[in-house]
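A.B. asks: My questions are about this predicted structure, shown below with the sequence.
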Amino acid sequence: MPGETKNQDTDGRGARRRSVVSLIADVTVPVVVYYALLAFGWSSGSALVAATVAIGVLVLAVAVKERRVDGFGVFVLGVCAVTLLVSLVSGDERLLLAKDPFTSGLAGIAFLGSLVFGKPVTFFISRRIRALTPARRLGWDRLYAAEPEFRKLHRVSTAGWGVVLVTESAARLVLIYLLPASVMVGLSTAIELTAITGVVAWTIWYRRRSAGHGLEKSLRTADAAPAAV
């Protein structure tokens, strides 16, 4: 009925907003905790420990509340843990500068590795945002299995992210040991932001191009999967 459809659409939009907020929280919580504690005078090591604990608590809360493991949150937790380990094993200035490109490169390797083992990373990120019920997640899994263009979309976009992250990471690591540390403090961040901005713009363009070829209809079909199967 029209009223029921309207309520379902409203509930769907609300659930999608919550999913997006959760995804953003996975990324921003450890960063906010880290820099906030630095501002309050905490040491970098202590702030990193607190940030790692914070994202760990968030992942655990999602697991308890939704009875499922938040894969992206676990990935962020792993990156935080690696960053903490690298920071603790040495006080060398250049090694500390290298921890950001190192973790960025690790993320790129994870993206590329997902092309060989399991499904591409961008599939899981997109499914988390758009497929908000077990039935709809199943619909996305079926779409991935049945639709070659859908698989291509996520394999190409995941490959793009992986190549960009590994490349910018390698470039920053090389420059860290070629240029003065005082120069790389700012330049490293500039390189990273430029690379991320570029790959985000490319991802949006590629997604729209794929949608223009009729893929969006298949996505809407998967999103409209019934609440129960």
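C.D. replies: Yep, that arrived. Treat the numbers as computed from the prediction; the structure is a model and nothing was measured.
A.B. asks: C-alpha only now, for contacts and for neighbours.
C.D. replies: Fine.
A.B. asks: Let me see the contact set for residue 44.
C.D. replies: Going by Cα atoms under 8 Å, 6 or more residues apart in numbering, residue 44 touches 34, 38.
A.B. asks: ok, structure two:
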Amino acid sequence: MSLTTERPDTEDGISPRQLLIEGLLNVGPALCAYFGLRLIGFSELHALMAATAVSATQGVVKMAWKRALDPVSLLVVPIFGVSLIIAWLTRDPRLSQVTNEVPGMLLGTYFLVSALIGKPLTELLVAKLWAGGVEKLAGEQGWTDADHGSYHRLHVHVSFWCGIFSLLFSGLMVVIIYSFSVDVVQAVNPVVSMFTTGGLIVGVVVAIRMYLRRKERALSGQ
């Protein structure tokens, strides 16, 4: 992940094309499973259960392929399991679809709480994905304590609004689930979620880069 002004967007980072491909690989199999089964006459409930099982299997395979415990997969795989159980017990596909929104709600809450307690999630993610990058940049530019404090406050604001946005989106999806047919929601939700998540990632990166550029110009002008 590259946040400095000296490197191209694609170097050491994730390009929009990569985000799109990864997003399609994440949502494509489940969509194919759902609408493939619907086309051959399966009910909404059974097609949804199959799609949920495919998504859960993807998460397990991803962890096995990487030979590492992926935090996101560790969160969503059990929730997909709960969604399957709810669908089986209640025979209500909409309730199962609502259950699938829980990861987004938890993520939004995590963003929000992390900002409120002064340990913004975006700052932790940047430190992990761009290990040592901020420290190196701060050393090169001679950041003061005030500069470090300003950088931290940026992440507090970014994490706060990421949390608000994620929770609002999850709430909107619940409204959509109960306003439209299961087929429509199943087609719209994964695609909208993919582009929303990608947009959120790009927005965070752009906000941090703009801040670092302003900081660089301000320090070079002193």
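C.D. replies: In hand now; what should we look at? Quick caveat: nothing in here was measured; it's all calculated off a predicted structure.
A.B. asks: Let me see the TM-score of these two.
C.D. replies: Both chains were compared after superposition, and using TM-score structural alignment, normalised by the length of the second structure their TM-score is 0.59; 192 aligned residues with a Cα RMSD of 4.7 Å.
A.B. asks: Determine which residue lies closest to the centroid of the first structure.
C.D. replies: The residue lying closest to the centre of the first structure (Cα atoms, centre = their mean) is residue 72, at 6.1 Å.
A.B. asks: Identify the residues contacting that one.
C.D. replies: Contacts for residue 72 of the first structure (Cα under 8 Å, 6+ apart) come out as 23, 26, 125.
A.B. asks: List buried residues within those.
C.D. replies: Neighbour-count burial (16 or more other Cα atoms under 10 Å) applied to these gives 23, 26.
A.B. asks: Strands of the first structure, start to end?
C.D. replies: With DSSP state E, there are no strands along the first structure.
A.B. asks: Could you pull out the helices in it for me?
C.D. replies: Using DSSP state H, the helices of the first structure run over residues 2-39, 44-66, 71-89, 93-114, 121-130, 134-146, 148-176, 181-210, 216-223.
A.B. asks: The last one vs helix 121-130, what angle?
C.D. replies: What that stands for is helix 216-223 of the first structure. Interaxial angle, helix 216-223 of the first structure versus helix 121-130 (axes from the mean of the first three to the mean of the last three Cα atoms, to 10 degrees): 60 degrees.
A.B. asks: ditto for the fourth one
C.D. replies: Using the same axes, to 10 degrees, the interaxial angle of helix 93-114 of the first structure with respect to helix 121-130 works out to 80 degrees.
A.B. asks: what's next to helix 93-114 of the first structure, contact-wise?
C.D. replies: Residues outside helix 93-114 of the first structure that contact it (Cα under 8 Å, 6+ apart) are 79, 82-83, 86-87, 90, 120-121, 158-159, 161-170, 172-173, 176-177, 181, 184-185.
A.B. asks: With the fifth one instead?
C.D. replies: Helix 121-130 of the first structure has contacts (Cα under 8 Å, 6+ apart) with 16, 19-20, 23, 72, 111, 114, 137, 140, 154, 157-158, 223.
A.B. asks: you'd agree residue 182 of the second structure is up against residue 44?
C.D. replies: Yes. Counting by Cα atoms under 8 Å, residue 182 of the second structure touches residue 44, with 6.9 Å between them.
A.B. asks: The two: which is more packed in?
C.D. replies: residue 44 (21 against 18; other Cα atoms under 10 Å).
A.B. asks: circling back to that earlier point, now the buried members of the contacts of helix 93-114 of the first structure.
C.D. replies: Buried members of those, scored by 16+ other Cα under 10 Å, are 79, 82-83, 86-87, 120-121, 158-159, 161-170, 172-173, 176, 181, 184.
A.B. asks: Contacts only, for residue 80 of the second structure.
C.D. replies: Neighbour list for residue 80 of the second structure: 52-53, 55-56, 99-100 [criterion: Cα under 8 Å, 6+ apart].
A.B. asks: which one in the first structure is aligned with it?
C.D. replies: Correspondence of residue 80 of the second structure to the first structure, assessed by TM-score structural alignment: residue 83.
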